[in-house]
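Asks: Just a sequence and a predicted model for now, questions to come.
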Amino acid sequence: MKRPVLTLSAVCMAALGSAVGGGTAHAGPDAPCTYTLSPPEVSGDTVSSTAVIAGCGAAAGPYSAVACIQPLVKDSVIQCSQARGADPATISVPYHPGTTYIATGRGCAAWALQPASPPCQILGPFTATL
């Protein structure tokens, strides 16, 4: 007699679990602001990339922008620059002809003057051999 009760309990718990936690996953909200990132560009003896705010939705404003460049050479490291508010973030590294550079970044927004509000917009990667 105990066996049917345990089976019925297990079936009820499984049904309850799927009703409560078995929903469909949805993508998170879009970032409240839109940022752009320039591909790696040569200017004189440097290569640079800039992350800049392109616009924000209602009740949102720019919080920060980050631009990064990594030359694809042995022992290279990624270098980044961060800017606050609506200021553009520009990173520059020494130019070496024939080197491949990867530019990445992110832009973060704030809702109604609050600290950074996820999600931040991931920018790039842009790859260029210069």
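Replies: Everything's here; your move.
Asks: all contacts plus neighbour counts: C-alpha atoms, from now on.
Replies: Noted.
Asks: The chain: strands as residue ranges?
Replies: For the chain, the strands defined by DSSP state E occupy 33-37, 41-43, 46-56, 60-71, 79-84, 89-94, 100-111, 116-129.
Asks: out of those, which comes closest to residue 22?
Replies: Smallest distance to residue 22 across the strands of the chain (Cα to Cα): 24.5 Å, for strand 116-129.
Asks: helices or strands up against that closest one?
Replies: strand 33-37, strand 100-111 (3 or more Cα pairs under 8 Å, 6 or more residues apart in numbering; DSSP states H and E).
Asks: I'd like the ones you listed as a markdown table, with mean neighbour count and distance to residue 94 appended.
Replies: Output for these, formatted as a markdown table (neighbours: other Cα atoms under 10 Å; distance: least, Cα to Cα, whole Å):
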| stretch | mean neighbour count | distance to residue 94 |
| --- | --- | --- |
| strand 33-37 | 23 | 19 |
| strand 100-111 | 24 | 11 |
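Asks: Kindly reformat those as CSV containing distance to residue 54.
Replies: Compiled in CSV, these are given as follows (distance: least, Cα to Cα, whole Å):
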stretch, distance to residue 54
strand 33-37, 5
strand 100-111, 10
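Asks: Check it against this one:
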Amino acid sequence: MVRRADVTLASVLGAVLAAAFAMVTASAPATAEPESPPCAFALTPPRLVDVSGTPMVTASVNPAGCSVAAEPTSSVACVQMEGSSAVQQCASTEGPGTAKVFYGPYRPGATYVATGRGCASTGNPPRSLCQTAGPLTATL
């Protein structure tokens, strides 16, 4: 024979467990897909150029297309000689322009690394979303 107190206790415990399970499953975070960048940015690999008779390494970052509701706000291009303790050299531009960096001094046979970053504004209210590009390397 089952006592009334045992039935009531089992009913209460069952209800508590069901409520706890519902709370755990309801509070589990939803996995949203990562937001795609509103603009694409193109990074050029490092290349050797002549600047007024001085050999330098250059790279650039420029907007390569945006969704209808986005506008590029900045671009940054950087170059560094691989294995060098020297700080990378960077150049930036605001708006939809191209950021172009010139690295010197050039050392023949060295490997150079280009990296970049581009930001765009989208949404209402507007917010900035940035993305990185690279690294791209070249032995020059």
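Replies: Good, I have the coordinates. Just so it is clear, the model here is predicted, and its values are computed rather than measured.
Asks: Of the strands of structure 1, give the one that comes closest to residue 15 of structure 1.
Replies: The closest of the strands of structure 1 to residue 15 of structure 1 is strand 116-129. By Cα to Cα, the value is 33.6 Å.
Asks: thinking again about what came up before, looking at the helices and strands packed on strand 116-129 of structure 1, spot the one closest to residue 70 of structure 1.
Replies: strand 100-111 (5.3 Å).
Asks: Would you mind giving the residues in structure 2 matched to that closest one?
Replies: Mapped onto structure 2 using TM-score structural alignment, strand 100-111 of structure 1 covers residues 111-122.
Asks: That stretch vs structure 1, mean deviation?
Replies: Compared with structure 1 after the fit, stretch 111-122 of structure 2 shows a mean deviation of 0.8 Å (mean Cα distance after the TM-score superposition for structure 1).
Asks: How about stretch 16-24 of structure 2?
Replies: Averaged out, stretch 16-24 of structure 2 is 3.3 Å away (mean Cα distance after the TM-score superposition for structure 1).
Asks: The nearest residue to residue 91 of structure 2 once chain neighbours are set aside: neighbouring residues, count only.
Replies: Spatial nearest neighbour of residue 91 of structure 2, chain neighbours left out: residue 101 (5.0 Å); criterion: Cα to Cα, 6 or more residues apart in numbering. Here the count is done by other Cα atoms under 10 Å, and residue 101 of structure 2 has 22 residues near it.
Asks: Now do the same contact list for the equivalent of residue 101 of structure 2 over in structure 1.
Replies: Mapped onto structure 1 by TM-score structural alignment, residue 101 of structure 2 lines up with residue 91. Contacts for residue 91 of structure 1 (Cα atoms under 8 Å, 6 or more residues apart in numbering) come out as 48, 49, 50, 67, 68, 69, 79, 80, 81.
Asks: Let me have the residues you listed in CSV, extended by distance to residue 58 of structure 1.
Replies: Shown next, in CSV, are the contacts of residue 91 of structure 1 (distance: Cα to Cα, whole Å):
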residue, distance to residue 58 of structure 1
48, 31
49, 28
50, 25
67, 25
68, 28
69, 32
79, 33
80, 29
81, 27
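Asks: Sort out which of the residues you listed are buried, if you could.
Replies: 48, 49, 50, 67, 68, 69, 80, 81 (16 or more other Cα atoms under 10 Å).
Asks: Show me what residue 58 of structure 2 lines up with in structure 1.
Replies: In structure 1, residue 58 of structure 2 lands on residue 48 (TM-score structural alignment).
Asks: just checking, that match touches residue 90?
Replies: Yes. Look at residue 48 of structure 1 against residue 90 with Cα atoms under 8 Å: they come within range, at 6.8 Å.
Asks: which residues are common contacts for the two?
Replies: Shared contacts of residue 48 of structure 1 and residue 90 (Cα under 8 Å, 6+ apart): none.
Asks: can you tell me how far residue 1 of structure 1 sits from residue 11 of structure 1?
Replies: Noted for residue 1 of structure 1: a distance of 16 Å to residue 11 of structure 1, by Cα to Cα, to the nearest Å.
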